[in-house]
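1. I would like to see how this sequence folds:
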Amino acid sequence: MNGIYLSQDLTHAYGILEKINKQLNEFEKNGFHMTRQINGKRNIFHLLRNLVPFFSEQYFNTKTINWKNFDFVYIRKGAVLDKSVVRLVKKAKTLNPNIIVILEVPTYPYMDEFNGLVKFDIMMKEKLWTGKLTKYVDRVVTYSDDQKIFGIECLNISNAYEFSGLNIGSEKKDQSINLLGVATLCFYHGYDRLIEGLHKYYANNLNKTEITFTLIGDGPVLKKYQKMVTDYQLEHVVHLEGRKQLSELTSFYQAADIGVDSLARHRSGVSYNSSLKGKEYLAKGLPIISGVKTDLDERNLPFYYRVSSDDTAIEISDIENWYKNLLKDKTKKQLSEEIYLYGKNNFTFDKTFSPVIAYLKGAIDE
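-> A predicted model of the protein is given here:
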């Protein structure tokens, strides 16, 4: 059973690249012989060409592929599903009618993540071409709870993480609570809600527990967060650390008590999200706060707390009470071990990617 995996060049995005490598490992472990085809790095010519609806090209290193050599093709969606993607899957099906075409859509819906001319450009191209994908794509892999995308049946999977061992810090002697967020900071992460909440908490709570928030990462909204912290005089409470190397993150995770996932996915039109960052927090043994429904919601987990999907300030006192209740009859170490074990039992790559493997084996055996 031979497969080919197509993706854009993602050497700049370590987390995504690692996820692709793990998917390829799962294919190989299950008896598939994989070829990986990485799109070349884009130059100014590609960027300009991609602005033109009928000439944009997402995958331009596929002309030498012999489609008859493969039982299936797994395509990780690039920036836009334009004519070139339709042309690609049409060619694969024409030259090999038995080939199975799977399209992974990492985020859905995704249109509200863009704005201005970029959003208009993508909307126009996809309005023209996504309807034609139904002729050639057999399944869409999604981390959402949609049953169909672009009129194509979905394989619903969860994000996964490598649970390679728990490395927790020492027990704290004080009652402080340290919240941690790690992200490439976009508007839909919504950490402004948490900063607003801390501002109100410290303004109104006379007998307050020391609650801090450490945010690692940079991005378009970092300056907004910096201004909020300065205006509210929260420099002693909110620590904006900027981007860090992977090797530097261990100490931050060890010092953290709670991992803060995206708090405003509603701003990008997303109502369900299997968060990769949430799985990383599980692997670090951290309780999780989220502002969007995830694959943890249905499990009634005590260490998972979902706040409202709106723009209101986070009620810090509620977070404080929830966390203290978690530690009523156990130590932080025991709580971390419980969280880690749950993640390891449910969100390893072999478990979360199994719907794709099962579908391919069943389809190919037919």
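2. drop to CA atoms for contacts and neighbour counts, all remaining ones
-> Will do.
3. Three-state assignment for the spatially most distant residue from the centre of the chain, please.
-> Among the C-alpha atoms of the chain, the one most distant from their mean position (C-alpha atoms, centre = their mean) is that of L206, at 38.0 Å. Counting by DSSP: H, G, I helix; E, B strand; the rest coil, the backbone at L206 sits in coil.
4. Could you report the neighbour count for A283?
-> Per other C-alpha atoms under 10 Å, the neighbour tally for A283 reads 26.
5. Same check on L282?
-> By other C-alpha under 10 Å, neighbour count at L282 equals 27.
6. that older thread, how near is the residue farthest from the centre of the chain to I177?
-> Between L206 and I177 the computed distance is 16 Å (C-alpha to C-alpha, to the nearest Å).
7. Quickly find the element holding K227.
-> When secondary structure is defined by DSSP states H and E, K227 falls within helix 222-231.
8. Return the list of helices and strands in contact with that helix.
-> helix 191-204 (3 or more C-alpha pairs under 8 Å, 6 or more residues apart in numbering; DSSP states H and E).
9. Toward the C-terminus from the helix it packs on, list the very next helix or strand.
-> Beyond helix 191-204 on the C-terminal side, the first helix or strand identified by DSSP H and E is strand 211-216.
10. Output the contacting helices and strands for that following strand.
-> Using 3+ C-alpha pairs under 8 Å, 6+ apart: strand 211-216 touches strand 177-182, strand 238-242.
11. Just say helix, strand or coil for D310.
-> For D310, the reduced secondary structure class is coil; criterion used: three-state DSSP.
12. got the contact list for it?
-> Each residue near D310 by C-alpha atoms under 8 Å, 6 or more residues apart in numbering is listed here: A264, H266.
13. Quick check: the gap between it and E280.
-> Look at D310 and E280: by C-alpha to C-alpha, they are 24 Å apart.
14. One more: I16?
-> From I16 across to E280, the span is 13 Å (C-alpha to C-alpha).
15. The structure of the following sequence is requested for comparison with the preceding one:
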Amino acid sequence: MIKYYSKLPKRRFVLHIVGGGKVVEEEKTRVSHSIVSDHVIFHGPLVGAALQVIFNQVTLAIDVCDGEEQGVFLSSSLKTREYVAQGLPVVGAIEIDMSRSMKEYFYKFKDTRTINVHEMIEFHDTLYHNEHEYHTIPKKIREHARKVCDIHVVMRPVIAFFQER
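-> So this is what the prediction gives:
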């Protein structure tokens, strides 16, 4: 983000960070005295209605960004499922297990070591062409999510296995 804002872009981009821990605290320190301090909002850990307020404000979600460093090359995170259940397209640094069936709503960064704001904006703009799509895209994502990651769909093979026994 610092690289993005150092070029004085016309387009404003705000990053909402929900959660806590050592990495978040390190980012808070790094961001606090930089040119992006007005563009990164740290909310801390949130649940329920407070988290829903944030979901209702944003149009993209960021998934795992350090997976390859950890030896993870495919994300199957519960957080990603929460994002698509909320109707949010997802960007990240590693492949997402649902990306094959919902590929138009997922984007993997070209350089997996960097969160590239330009890439996020380009991806965002491929989805949201007009005001109407800010309502239709989330509905489409939620519909796809129901087919791919709804508990009834995911557990159907497990239930069938036990019923056959």
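16. what about K91 of structure 1, how many neighbours?
-> By the measure other C-alpha under 10 Å, the count of residues near K91 of structure 1 is 15.
17. any idea which helix or strand carries it?
-> When secondary structure is defined by DSSP H and E, K91 of structure 1 falls within helix 83-95.
18. Where in structure 2 does that helix align, residue-wise?
-> Across structure 2, nothing matches helix 83-95 of structure 1 (TM-score structural alignment).
19. helix or strand right after that helix?
-> The helix or strand immediately downstream of helix 83-95 of structure 1 is strand 100-105, counting by DSSP H and E.
20. how about the helices in structure 2?
-> Residue ranges of the helices in structure 2, as given by DSSP state H, are 2-6, 22-32, 48-57, 78-85, 117-127, 133-149, 151-164.
21. now the fourth one: which residue numbers in structure 1?
-> Which is helix 78-85 of structure 2. Taking TM-score structural alignment, helix 78-85 of structure 2 hits residues 276-283 over in structure 1.
22. possible to save the helices of structure 2 as TSV with distance to D97 of structure 2?
-> Supplementary listing: the helices of structure 2 in TSV, determined by distance: least, C-alpha to C-alpha, whole Å:
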stretch	distance to D97 of structure 2
helix 2-6	29
helix 22-32	24
helix 48-57	22
helix 78-85	9
helix 117-127	19
helix 133-149	10
helix 151-164	13
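23. Pick the most deeply packed of those.
-> Among the helices of structure 2, the stretch with the highest mean neighbour count (mean count of other C-alpha atoms under 10 Å) is helix 78-85, at a mean of 18.
24. ok, average deviation of that one from structure 1?
-> Taken against structure 1, helix 78-85 of structure 2 registers an average deviation of 1.0 Å after superposition, with mean C-alpha distance after the TM-score superposition for structure 1.
25. wait, isn't V18 of structure 2 in contact with P45?
-> Yes. Shown here, V18 of structure 2 and P45 form a contact pair, counting by C-alpha atoms under 8 Å, at 5.6 Å.
26. on that earlier part again, and for the helix holding K227 of structure 1, what are the contacting residues?
-> The list of residues contacting helix 222-231 of structure 1 from outside it, by C-alpha under 8 Å, 6+ apart, reads L185, Y191, D192, I195, E235, V238, L240.
27. V84 of structure 2 versus the residue most central in space within structure 2, what's the distance?
-> Note on structure 2: the residue nearest the mean C-alpha position is A61, at 2.3 Å, using C-alpha atoms, centre = their mean. The spacing between A61 of structure 2 and V84 of structure 2, counted by C-alpha to C-alpha, is 9 Å.
28. where do the contact lists of these two overlap?
-> Taking C-alpha under 8 Å, 6+ apart as the criterion, A61 of structure 2 and V84 both touch V90.
29. Report the aligned residue range of structure 2 for stretch 339-350 of structure 1.
-> Across structure 2, the stretch matching stretch 339-350 of structure 1 (TM-score structural alignment) is residues 141-152.
30. If you could redo that for stretch 243-250 of structure 1, that was the one I meant.
-> The alignment of stretch 243-250 of structure 1 onto structure 2 (TM-score structural alignment) covers residues 45-52.
31. Run the chain-centre distance for the matching stretch.
-> What separates the centre of stretch 45-52 of structure 2 from the centre of its chain is 16 Å, taken as C-alpha atoms, centre = their mean, to the nearest Å.
32. Report the inter-axis angle for the helix holding K91 of structure 1 versus strand 100-105.
-> Computed with axes from the mean of the first three to the mean of the last three C-alpha atoms, to 10 degrees, the direction of helix 83-95 of structure 1 lies at 160 degrees from that of strand 100-105.
33. how far away is the closest residue to K147 of structure 2 other than its chain neighbours from I35 of structure 2?
-> Spatially, and ignoring its direct neighbours in sequence, K147 of structure 2 is nearest to V153 (6.7 Å; C-alpha to C-alpha, 6 or more residues apart in numbering). When C-alpha to C-alpha is applied, the distance between V153 of structure 2 and I35 of structure 2 equals 45 Å.
34. To I75 of structure 1, which of the helices and strands packed on strand 211-216 of structure 1 lies closest?
-> Of all these, strand 177-182 sits nearest to I75 of structure 1, with 27.8 Å by C-alpha to C-alpha.
35. packing partners for that closest one?
-> Contact analysis of strand 177-182 of structure 1 by 3+ C-alpha pairs under 8 Å, 6+ apart lists strand 211-216, helix 249-255, strand 258-260 as its packing neighbours.
36. hmm, 6 Å instead?
-> With contacts defined as 3 or more C-alpha pairs under 6 Å, 6 or more residues apart in numbering; DSSP states H and E, strand 177-182 of structure 1 has these neighbours: strand 211-216, strand 258-260.
37. Can you spell out the matching residue range in structure 2 for the longest one?
-> If I follow you right, that is strand 211-216 of structure 1. Under TM-score structural alignment, strand 211-216 of structure 1 corresponds to residues 13-18 of structure 2.
38. Now do the buried residues in stretch 234-244 of structure 1.
-> Neighbour counts using 16 or more other C-alpha atoms under 10 Å place L234, V237, V238, H239, L240, G242, R243 of stretch 234-244 of structure 1 among the buried residues.
39. And V260 of structure 1? What does it align with in structure 2?
-> When the structures are aligned by TM-score structural alignment, the residue of structure 2 matched to V260 of structure 1 is I62.
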